[in-house]
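Novice: My questions concern the predicted model and sequence given below.
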Amino acid sequence: MSKVENIIKNNKALSEGFDAHILVIRLSAMGDVAMTVPILRTFRAIYPNVKITVLTRKFFEPVFAGIDNLEVYHADVHGKHKGVFGLSKLSKELRGLGITAVADLHNVLRSNVLKNFFSLRGIKVAQIDKGRAEKKALTKSVNKEFKQLKTTHQRYADVFEKLGYDIDLNHHSFPEKTKLTQKILELTKKTTKKWLGIAPFAQYESKVYPLELMVEVIEKLDQEDTYEILLFGGGKKEIGILNNIDSKYKNVINIAGKLSFEDELKLIGNLDVMLSMDSGNAHLAAMYGIPTITLWGVTHPFAGFMPFGQPMENAILPNLTKYDQIPTSIYGNKVPEGYENVMHSIQPEVIIASIDNL
């Protein structure tokens, strides 16, 4: 067997007709995983002869549906891939796929351990620069450097540039709307009204619009009789709250807990508008090009987490004159005394007007 034949035999990417095979690492969280999609779509359009394997959690696999020559490898970080020995096993499994380079879009302890395993085998690894120093300066209470930072989407694209693949996100194209399943059509009552998604929850309370004000928004929108209002959420407590709201208004349907994640994504991709907190649902809607209005509490779009392709006017902010320390944190986990009620400064009328304008 010739040397060239040996190389092809040992490199599955070449044997399958690809020039290279890039492993993309992004294990969590849902919003961060969703933000990789526009980058991977654009990469695929520019570099069709490079195979992509995404290492992520099994639950997130439907997020990548529709991207050609992309496979998802499940990371079982709480099972067989747990700990250093589990990650060593995982790296061996991944090397068996013929990985030629690694784009680490996560840069956490687990991915750093994997980086070392790959580097020892001579596989190039590029990692995301999270801009920690810039973000620290943005969230300082004194001498704050209040300015727009590089977006997370661009930080992801920069990782591929380090591997030699330039990506211009201006060339991104959104996919066509996916066909709805019969279950989705039955749940939405096949309504012909505008579909307005509302995702009223987030990981931290500091990023959640007060429930009583959100109900006021929903009530007034219901009275307009223009929209079918579809409520998104998860978890037993949240589903109970949404079911209660659903029962009170004729144009409101609670989606939470009634569809598979795959079907929920198809529904989100067919919305006319999404109203969300600074949370994962905003990024799920934006990755389909859905006009997405976001409500912000102690966080701020300047940190780089504005949903993809959304204009700044779609971000509704609290009173920044009164609450001049915003952003107090990147993720909403730090709330200074006196900042507990920042979202009360966002009036329901402002939200309703933004939705009606879209």
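Specialist: Perfect, thanks for sending it.

Novice: okay, CA-based contacts and neighbour counts for the rest of this
Specialist: OK.

Novice: Give me the contacts around stretch 86-101.
Specialist: Defining contact as Cα atoms under 8 Å, 6 or more residues apart in numbering, one finds that stretch 86-101 is touched by 10-13, 20-23, 75, 77, 80-81, 110, 113-114, 117-118, 123-125, 163.

Novice: what helices or strands is the helix or strand hosting residue 54 leaning on?
Specialist: Per DSSP states H and E, residue 54 falls inside strand 50-56. Using 3 or more Cα pairs under 8 Å, 6 or more residues apart in numbering; DSSP states H and E as the contact test, the elements touching strand 50-56 are strand 20-25, strand 70-74.

Novice: can you redo those strands as a markdown table with mean neighbour count?
Specialist: What follows is the helices and strands packed on strand 50-56, written out as a markdown table (neighbours: other Cα atoms under 10 Å):
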| stretch | mean neighbour count |
| --- | --- |
| strand 20-25 | 23 |
| strand 70-74 | 18 |
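
Novice: here comes the other one, which I'd like you to weigh against the first:
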Amino acid sequence: MANVLITRFSALGDVAIAVPLLKAVATAYPEDHFFIATQALMAGLFKEAPDNLKVVPVDLCGTHKGLPGMFNLFRALQPLHIDKVCDLHAVHRTYLLGFLLGWRRPVFRVNKERKARRRLTRRQNKALKPLTPALERYRKVLAHAGFVVDEAALLRTLPAKNWYMAAVQERFGAKEGLWLGVAPFARHEGKCYPLEKMAFVVADLAQRPGYRVFLFGRGSEEEATMKAWKEQYPSLELPVGGDLHDDLQLMNCLDALVTMDSANMHLGSLANTKVLSIWGATHPLAGFAAWNQPTSNQLQLELFCRPCSIYGKKPCYRKDLACLNLLTPERVIDFVLEKTKR
């Protein structure tokens, strides 16, 4: 029996990618204990995890802020008697924590393929070859630590479609027609379809007979934008409040979820719903496409400058963000209608 620490502090999407793997590993190895060190916000992703998979909350803005905070976290982890460390983050903080914990313990660390990323996103002579999917990179780390699971085990972690319908209908009433989720936000401009264009898309879909549109977003700015849209189109649904588990339950009952290359894209996959993703500066080749989703559900423009960024935070060197601005609202609407037709 081993006590295994897994570190992945952020971001939400990256933690979401790891969820099916950690659930599958914990199920396959019931005699071992697994601890995922991540921000408290992510705890909702693990509400239905096996009993031997626990969340260790990490406060990156307080107790565990910066390198000194990693010493605090190291001390807090001592009662867990960690035997192995699986670092799925590979940043300065987790390197330090791994060094402290690795004095007498093996540490297994993810390979981020940084050189391949640079070749993929360079301006000239891009190496347009697929990088290892993030979930597969994580799986290799756990396998090196002695915990091997196959794709079938990962798929068994998914809830059945409409599994949470009873709870969701208590919140939103009986399901009639087509339920469509729209998650229009992303952390960086290079991944976010312009909101004025998305407003046109949302307005069109919300007014179509038989369509019920749910908006997803967290944060004060996002909620303000969604409330402004709802004032214009009262039929829109704003499922604000609750935690990530509540979002997953609703997503599980949707017919489809329209997202950016964002955390909600990965949450939709966790909820076992159809995810329709819109791509800009980033690219599925980088290994962050939604798991268990067909490539035909990805909408993107093939431009010579794409991809220019792995995470979407680099400024557009063309200054026009053509990858998103040239994508018309009409094309997005047609894409959604095609993928949701019955």
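Specialist: Thanks, I have the structure now. Model, not experiment: these values are computed from the prediction.

Novice: Need the TM-score from the superposition.
Specialist: Once superposed, the chains reach a TM-score of 0.91 (TM-score structural alignment, normalised by the length of the second structure), with 334 aligned residues with a Cα RMSD of 2.1 Å.

Novice: In helices, which of the contacts of stretch 86-101 of the first structure appear?
Specialist: Under the assignment DSSP state H, those contribute 10, 12, 13, 110, 113, 114, 117, 118 to helices.

Novice: I'd like the helices and strands packed on strand 50-56 of the first structure as CSV, with distance to residue 324 of the first structure appended.
Specialist: Formatted as CSV, these follow (distance: least, Cα to Cα, whole Å):
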stretch, distance to residue 324 of the first structure
strand 20-25, 36
strand 70-74, 43
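
Novice: do you know which of the ones you listed lies nearest residue 303 of the first structure?
Specialist: Nearest to residue 303 of the first structure, of all these, is strand 20-25, at 21.7 Å by Cα to Cα.

Novice: Where in the second structure does that closest one align, residue-wise?
Specialist: Aligned by TM-score structural alignment, strand 20-25 of the first structure falls on residues 2-7 of the second structure.

Novice: What ranges does the first structure have for its helices?
Specialist: Under DSSP H, the first structure gives helices at 3-10, 12-15, 30-34, 36-46, 83-95, 109-120, 132-138, 152-162, 182-187, 211-224, 236-246, 261-268, 280-286, 348-357.

Novice: Burial-wise, tell me which of these comes out on top.
Specialist: Sort the helices of the first structure by mean neighbour count, taking mean count of other Cα atoms under 10 Å, and helix 280-286 sits at the top with a mean of 27.

Novice: Check how far it sits from its aligned residues in the second structure, on average.
Specialist: By mean Cα distance after the TM-score superposition for the first structure, the fitted helix 280-286 of the first structure averages 0.7 Å away from its aligned residues in the second structure.

Novice: what's the burial count for residue 35 of the second structure?
Specialist: Number of residues near residue 35 of the second structure (other Cα atoms under 10 Å) recorded here: 23.

Novice: Map it across to the first structure for me.
Specialist: So, by TM-score structural alignment, residue 35 of the second structure is matched to residue 53.

Novice: show me the contacts for its match.
Specialist: Contacts of residue 53 of the first structure (Cα under 8 Å, 6+ apart): 21, 22, 23, 24, 70, 71, 72, 73.

Novice: run the last query once more with 10 Å
Specialist: Listed by Cα atoms under 10 Å, 6 or more residues apart in numbering, the contact set of residue 53 of the first structure reads 21-25, 69-73, 94, 97, 99, 102.

Novice: Need the residues you listed in CSV (columns: distance to residue 310 of the first structure).
Specialist: What follows is the contacts of residue 53 of the first structure, written out as CSV (distance: Cα to Cα, whole Å):
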residue, distance to residue 310 of the first structure
21, 31
22, 29
23, 28
24, 25
25, 25
69, 27
70, 26
71, 28
72, 27
73, 30
94, 35
97, 37
99, 34
102, 29
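
Novice: Could you check how far residue 279 of the second structure is from residue 301 of the second structure?
Specialist: Applying Cα to Cα, to the nearest Å, the value for residue 279 of the second structure to residue 301 of the second structure is 8 Å.

Novice: Ignore what I typed, I meant residue 259 of the second structure.
Specialist: 16 Å.

Novice: Neighbour count for these two, which is higher?
Specialist: Using other Cα under 10 Å as the criterion, residue 259 of the second structure and residue 301 rank with residue 259 on top: 26 against 15.

Novice: Tell me the residue in the first structure aligned with the more buried one.
Specialist: So, by TM-score structural alignment, residue 259 of the second structure is matched to residue 276.

Novice: how near is that match to residue 330 of the first structure?
Specialist: 17 Å.

Novice: So what's the residue count around residue 342 of the second structure?
Specialist: Using other Cα under 10 Å as the criterion, residue 342 of the second structure is surrounded by 6 other residues.

Novice: Roughly how far does it sit from residue 253 of the second structure?
Specialist: In this view, residue 342 of the second structure and residue 253 of the second structure are 16 Å apart by Cα to Cα.

Novice: try residue 228 of the second structure
Specialist: For residue 228 of the second structure, the distance to residue 253 of the second structure equals 25 Å [Cα to Cα].

Novice: Residue 17 of the second structure too?
Specialist: In terms of Cα to Cα, residue 17 of the second structure sits 20 Å off from residue 253 of the second structure.

Novice: same deal with residue 195 of the second structure?
Specialist: Applying Cα to Cα to residue 195 of the second structure and residue 253 of the second structure gives a distance of 25 Å.

Novice: Check residue 21 of the second structure too.
Specialist: For residue 21 of the second structure, the distance to residue 253 of the second structure - Cα to Cα - is 23 Å.

Novice: Quick one: average offset of stretch 70-77 of the second structure versus the first structure, please.
Specialist: Here stretch 70-77 of the second structure, set against the first structure after superposition, deviates by a mean of 2.1 Å using mean Cα distance after the TM-score superposition for the first structure.

Novice: now that stretch: which residue numbers in the first structure?
Specialist: Against the first structure, stretch 70-77 of the second structure falls on residues 87-94 (TM-score structural alignment).

Novice: and what of stretch 214-225 of the second structure?
Specialist: Going by TM-score structural alignment: stretch 214-225 of the second structure matches residues 230-241.

Novice: average distance between the strand holding residue 54 of the first structure and the second structure?
Specialist: Mean for strand 50-56 of the first structure is 1.0 Å (mean Cα distance after the TM-score superposition for the first structure).

Novice: how much does that strand deviate in direction from helix 83-95?
Specialist: Our comparison of strand 50-56 of the first structure with helix 83-95, counting by axes from the mean of the first three to the mean of the last three Cα atoms, to 10 degrees, yields an angle of 160 degrees.

Novice: hang on, the earlier thing: output the ones in helices among the contacts of stretch 86-101 of the first structure as a markdown table; include the columns distance to residue 234 of the first structure.
Specialist: Putting those into a markdown table (distance: Cα to Cα, whole Å) gives the following:
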| residue | distance to residue 234 of the first structure |
| --- | --- |
| 10 | 44 |
| 12 | 40 |
| 13 | 39 |
| 110 | 27 |
| 113 | 32 |
| 114 | 31 |
| 117 | 36 |
| 118 | 36 |
